[in-house]
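Colleague: sequence and predicted structure are below.
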Amino acid sequence: MPTPLFLRPAEGWVGDLIPFHRDGRVNLFFLHDLRDDRRPGMSWNLYTTSDFAHYDDHGVSLPHGTPSDQDLNAYTGSVVEHEGTVHLFYTGYNPAFPSPRTGGVSQVVMHATSTDGMATWTKHPEHTFGAPDGYAPGDWRDPFVFRPDPEGPWRMLLAARTDDGRPYRRSGVIAQAVSDDLESWEVVEPFWSPGRYITHECPEVFQIGDWWYLVFSEFSDHFVTRYRMSRSPLGPWTVPEHDTIDGRAFYAAKSAELDGSRYFAGWIPTREGSTDSGAWQWAGHLSAHVAVQRGDGTLAFAMPPALHATFTDRRQPPFDPILGDWVDSGEALGAVVPDSYAVAVTPEAPRQFLFEATIDVGANTTECGVILRSSADGEEGYVIRLEPRAGRMVFDRWPRPRTGDGQWQISGDISHEVELERPVAIAPGAHRLQVLVDDSACVAYLDGSVAMSARMYDRQTGGVGLFVGEGRAAFTDVSIATRQ
């Protein structure tokens, strides 16, 4: 059985990731979600990696507290090292500790340190602090600590909300506290207050070259991780044309530098009942993208190179034309269907694989792409569809749910999995599509630039299909690769 592409603990699921680079490896702390109705508490567990292709599982790193401790649930935070001591800042939550100001839910910032290489942690409950006046005590979490000026103070960013009467959906801010000793903190003016979202979860700031980046996750509009850009670590922040790292199925991503590259680690959420129509759930499987800085400072997101290199067994599968006129030149498989549809399908595909193809898209083509776990006729499966006219890549599935026995009673008013679409310019010419598939999870990458994660539950078997709709497309360098 090959090693999973997307990790989860033997028991439970991967929640928010907290990456921390040290000694040539990235420590991927994560919230260990047991989904236990008894709510026994949440700890930080740990994976480590040197390439984002191979991982070591270290189990629990920071244990959660007891029912009488304020950190019964140890939620998201950050890790920094200073003068030989590693400092871990995290969110503490225990419903037995209501806010002394409001009597309602209270989240607090907590502190732990390690001097033995993070083998053990010493907690410092005396350093705990909650939201001051002007902020909602129930949203005071995800402390991110950094020091942009080596001579200046440490800065802590927090996912917070004001309680100054703003509309709830626009009350989110990234609060800010400063410290000279990493122990006592003074809350100062907000770091960022755009009036856009309920909260800005898992904030972080980092630098690549001359650009600084602010990253946060929001569940107000699209439930995605976004980024902003500036020439200064303190802003002002500008919005890139496409400001999301992935879509709905990749959340709470944070990053770390490794060997000169910036990697984002997040989680692919599961769906309730392990069905395609189930509601998205909190936590899931670990997944990672590598960020590539373009000339204008914007970020592209690609497959980690070391992960790609693990697929050593490549084959060029045969495709059987099902609909339309296909021409196989030996180097390319192409179809020209000006006002029609063409599909070709392979036999059964493995449970875990990497699909790759270069798609030469003709001018004015409506759609083209790949069908995963396709039926023999190409009419059932999961579709990764390039839509040049709409400027997007989408994830779709067929058949759609039926609402009755009538011929018209099909969910045709839903154009695709609406939350699973990625904006991208698809000009006429060659585009490289890569798709990782493992069990219920998949991630598609287009042109080493745009990432789209998804889930596939209801169909567990099938082949791979190629399709073209109303236009022309040729598929070259097509392969299905597996790992030994």
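Modeller: Received it, and whenever you're ready, just let me know what you need. Only a predicted model underlies this, so the values are computations on that prediction, with no experimental measurement involved. Numbering: from 1, shown residues only.

Colleague: rest of the way, CA atoms for contacts and neighbours
Modeller: OK.

Colleague: the stretch 251-400 of the chain: strands as residue ranges?
Modeller: Along the stretch 251-400 of the chain, the segments classed as strands by DSSP state E, counting those that start in this stretch run 251-258, 261-271, 280-293, 299-302, 313-315, 320-323, 326-328, 332-348, 352-361, 367-374, 381-387, 392-398.

Colleague: make JSON lines out of the ones you listed and add mean neighbour count and distance to Asp142.
Modeller: Shown next, in JSON lines, are these (neighbours: other CA atoms under 10 Å; distance: least, CA to CA, whole Å):
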{"stretch": "strand 251-258", "mean neighbour count": "25", "distance to Asp142": "10"}
{"stretch": "strand 261-271", "mean neighbour count": "23", "distance to Asp142": "15"}
{"stretch": "strand 280-293", "mean neighbour count": "22", "distance to Asp142": "16"}
{"stretch": "strand 299-302", "mean neighbour count": "22", "distance to Asp142": "24"}
{"stretch": "strand 313-315", "mean neighbour count": "14", "distance to Asp142": "42"}
{"stretch": "strand 320-323", "mean neighbour count": "18", "distance to Asp142": "51"}
{"stretch": "strand 326-328", "mean neighbour count": "15", "distance to Asp142": "53"}
{"stretch": "strand 332-348", "mean neighbour count": "20", "distance to Asp142": "44"}
{"stretch": "strand 352-361", "mean neighbour count": "22", "distance to Asp142": "34"}
{"stretch": "strand 367-374", "mean neighbour count": "26", "distance to Asp142": "37"}
{"stretch": "strand 381-387", "mean neighbour count": "24", "distance to Asp142": "34"}
{"stretch": "strand 392-398", "mean neighbour count": "20", "distance to Asp142": "31"}
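
Colleague: want to throw these into CSV with distance to Pro148?
Modeller: Conversion of those to CSV gives the following (distance: least, CA to CA, whole Å):
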stretch, distance to Pro148
strand 251-258, 15
strand 261-271, 17
strand 280-293, 20
strand 299-302, 21
strand 313-315, 45
strand 320-323, 57
strand 326-328, 56
strand 332-348, 51
strand 352-361, 39
strand 367-374, 44
strand 381-387, 40
strand 392-398, 36
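
Colleague: go through the ones you listed and name the closest to Glu81.
Modeller: Within the strands of the stretch 251-400 of the chain, the stretch nearest Glu81 is strand 251-258; the backing value is 14.0 Å (CA to CA).

Colleague: also this one, for the comparison:
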Amino acid sequence: AADRSEALSLATSPDGVRFTKTLPNPFLSPGPRYTRDFRDPHVFRDGRTGLFHLLVSSVLRDGGRGCLAHFTSRDLQAWKEEEPFHVEGPGGALECSEHFGWRGWYYLLFNGSYRMSRAPLGPWEKPPFDRFDGPLFAVPKTAAYKDDRRIVTAWLADRGWGGRAVFREVVQNADGTLGTRFLPEMAPAAGEPVSLSSSAGGDAAPIASRTARAGAPAVLDEMPRNLLVTLRAAPGAGVAAYGLRFRLAADGSCRELRLLPAARGVRIAGGPAIGAVDGLDRPLRIEAVLWGDILDVCIDGRRTLIGIAPDLPGRGLGFFAEGGEVSFDDIAVRPLSGPEPR
């Protein structure tokens, strides 16, 4: 039978246009330790030794555990097989890996998640929440940016394989764990804040704050279809859940953003969620972009969640609380201009 194993080949170019295959071709194939899975090469250099490390997505034949095959080289031509760089449990190859060092920590990415270590070659620790965003933030890749910042980009996995690009700025916490926030340089074009009025409490004058209580949500009427919302939320004692309702209609249909202090979670109702979000029981900032069918949220400049918002007919913006009282202050709603994401 024909050998259908994956393998690594290399072509080089002096101008980025015309490429020549190198010999041997392929230059690296899976040995007896690995299954036919052998793809997604990533190379990094250990600054302490000058040694190049090549990571390859694969699966161990013994036990079927996903792993990163590991090879080293001094010249990027002759490669020596090493012990696997990292091994996880059964479930397929550890795909689309990346390795980088940043501000005293080292990070290893694969399968949309990350691991962290104080040493460039591990051992690797799994953080409490090991993704940059929710499950729709697919195949993240990072790059160094100016002023010691770092950018991560992924595609929005709502239409099968591949999709619309999503950009974030990476946030490093004091314990080395990572979060994300909106990238200021790529903020959507927004107009001046609209005048706000409310259908709750009989107050139709412009407002900048609203209080929601259990069983008594507040609503801002006639909001733009596409908008940027910024506000400060201050939950009171005992609040079980609170958040915003986008494109809220009279019949209650909406797209709901739920913050769950006790569970340390943020969820787009009926959609994606993130965990290990600290500080949801304290005052925090919320930024939300509703643009076409995309709902994109940033919590306190340190965690993000992107999801899909159905094209609902309502134009209300609701504020709700369960189990207590939440004050929503410094509310600003800005209309977004330009074509909707497609």
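Modeller: All right, it came through fine. No experiment lies behind these values; they were computed from the predicted model shown.

Colleague: superposing both, give me the TM-score.
Modeller: The TM-score (TM-score structural alignment, normalised by the length of structure 2) is 0.88; 335 aligned residues with a CA RMSD of 2.6 Å.

Colleague: returning to what we had before: out of the strands of the stretch 251-400 of structure 1, which is closest to Thr120 of structure 1?
Modeller: Of all the strands of the stretch 251-400 of structure 1, strand 251-258 comes closest under CA to CA, at 22.0 Å.

Colleague: residues in structure 2 matched by the closest one, start to end?
Modeller: Matched against structure 2 by TM-score structural alignment, strand 251-258 of structure 1 falls on residues 138-145.

Colleague: next, the mean deviation of that stretch compared to structure 1.
Modeller: With mean CA distance after the TM-score superposition for structure 1, stretch 138-145 of structure 2 departs from structure 1 by a mean of 0.7 Å once superposed.

Colleague: how about residues contacting that stretch?
Modeller: Stretch 138-145 of structure 2 has contacts (CA atoms under 8 Å, 6 or more residues apart in numbering) with 96, 98, 110-112, 132, 150-157.

Colleague: Asp3 of structure 2 and Arg181 of structure 2: what is the separation?
Modeller: 45 Å (CA to CA, to the nearest Å).

Colleague: so what's Phe319 of structure 1 closest to, chain neighbours aside?
Modeller: Spatial nearest neighbour of Phe319 of structure 1, chain neighbours left out: Thr346 (4.6 Å); criterion: CA to CA, 6 or more residues apart in numbering.

Colleague: typo on my end, Pro120 of structure 2
Modeller: Nearest to Pro120 of structure 2 is Tyr106, by CA to CA, 6+ apart, at 5.6 Å.

Colleague: can you check Val266 of structure 2 too?
Modeller: The nearest residue in space to Val266 of structure 2 (CA to CA, 6+ apart) is Leu259, at 4.6 Å.

Colleague: ok, that neighbour touching Ala273?
Modeller: No - Leu259 of structure 2 lies out of contact with Ala273 (CA atoms under 8 Å); the separation is 9.9 Å.

Colleague: residues that sit against both of these two, list them.
Modeller: Common neighbours of Leu259 of structure 2 and Ala273 (CA under 8 Å, 6+ apart) are Gly265, Val266, Arg267.

Colleague: and of those residues, the nearest to Leu290 of structure 2?
Modeller: Using CA to CA, the shared contacts of Leu259 and Ala273 of structure 2 come closest to Leu290 of structure 2 at Arg267, 15.3 Å.

Colleague: structure 1: which residue goes with the closest one?
Modeller: So, by TM-score structural alignment, Arg267 of structure 2 is matched to Val394.

Colleague: and Arg168 of structure 2, by the same measure?
Modeller: Checking TM-score structural alignment: Arg168 of structure 2 goes with His289.

Colleague: contacting residues for that match?
Modeller: So His289 of structure 1 contacts Tyr263, Phe264, Ala265, Phe301, Ala302, Met303, Pro304, Ala451 (CA under 8 Å, 6+ apart).

Colleague: which of these map to contacts in structure 2?
Modeller: Contacts conserved in structure 2 for these, using both residues aligned by TM-score structural alignment, their matches' CA atoms under 8 Å: Tyr263, Phe264, Ala265, Phe301, Ala302, Met303, Pro304.

Colleague: tell me how far the match of Arg168 of structure 2 lies from Pro423 of structure 1.
Modeller: His289 of structure 1 is 17 Å from Pro423 of structure 1, by CA to CA.

Colleague: same question for Val337 of structure 1.
Modeller: Remark: distance between Val337 of structure 1 and Pro423 of structure 1 (CA to CA) = 25 Å.

Colleague: same deal with Gly324 of structure 1?
Modeller: 28 Å.

Colleague: before we move on, back to that, do I have it right that the residue nearest to Phe319 of structure 1 meets Ser479?
Modeller: No - applying CA under 8 Å as the test, Thr346 of structure 1 and Ser479 come out as separate, 11.1 Å apart.

Colleague: find residues that contact each of those two.
Modeller: Common neighbours of Thr346 of structure 1 and Ser479, using CA under 8 Å, 6+ apart, are Pro317.

Colleague: picking that back up, which ones are touching the residue nearest to Val266 of structure 2?
Modeller: Ala241, Tyr242, Gly243, Gly265, Val266, Arg267, Leu280.

Colleague: which residues does the first one contact?
Modeller: It refers to Ala241 of structure 2. Ala241 of structure 2 neighbours (CA under 8 Å, 6+ apart): Arg258, Leu259, Leu260, Pro261, Ala321, Glu322, Gly323.

Colleague: rerun at 7 Å
Modeller: Arg258, Leu259, Leu260, Pro261, Ala321, Glu322 (CA atoms under 7 Å, 6 or more residues apart in numbering).

Colleague: aligned partner of it in structure 1?
Modeller: Counting by TM-score structural alignment, Ala241 of structure 2 corresponds to Glu367 in structure 1.

Colleague: find the nearest non-adjacent residue to Asp293 of structure 2, please.
Modeller: According to CA to CA, 6+ apart, the nearest residue to Asp293 of structure 2 is Ala309 (4.7 Å).

Colleague: sweet, I'm off.
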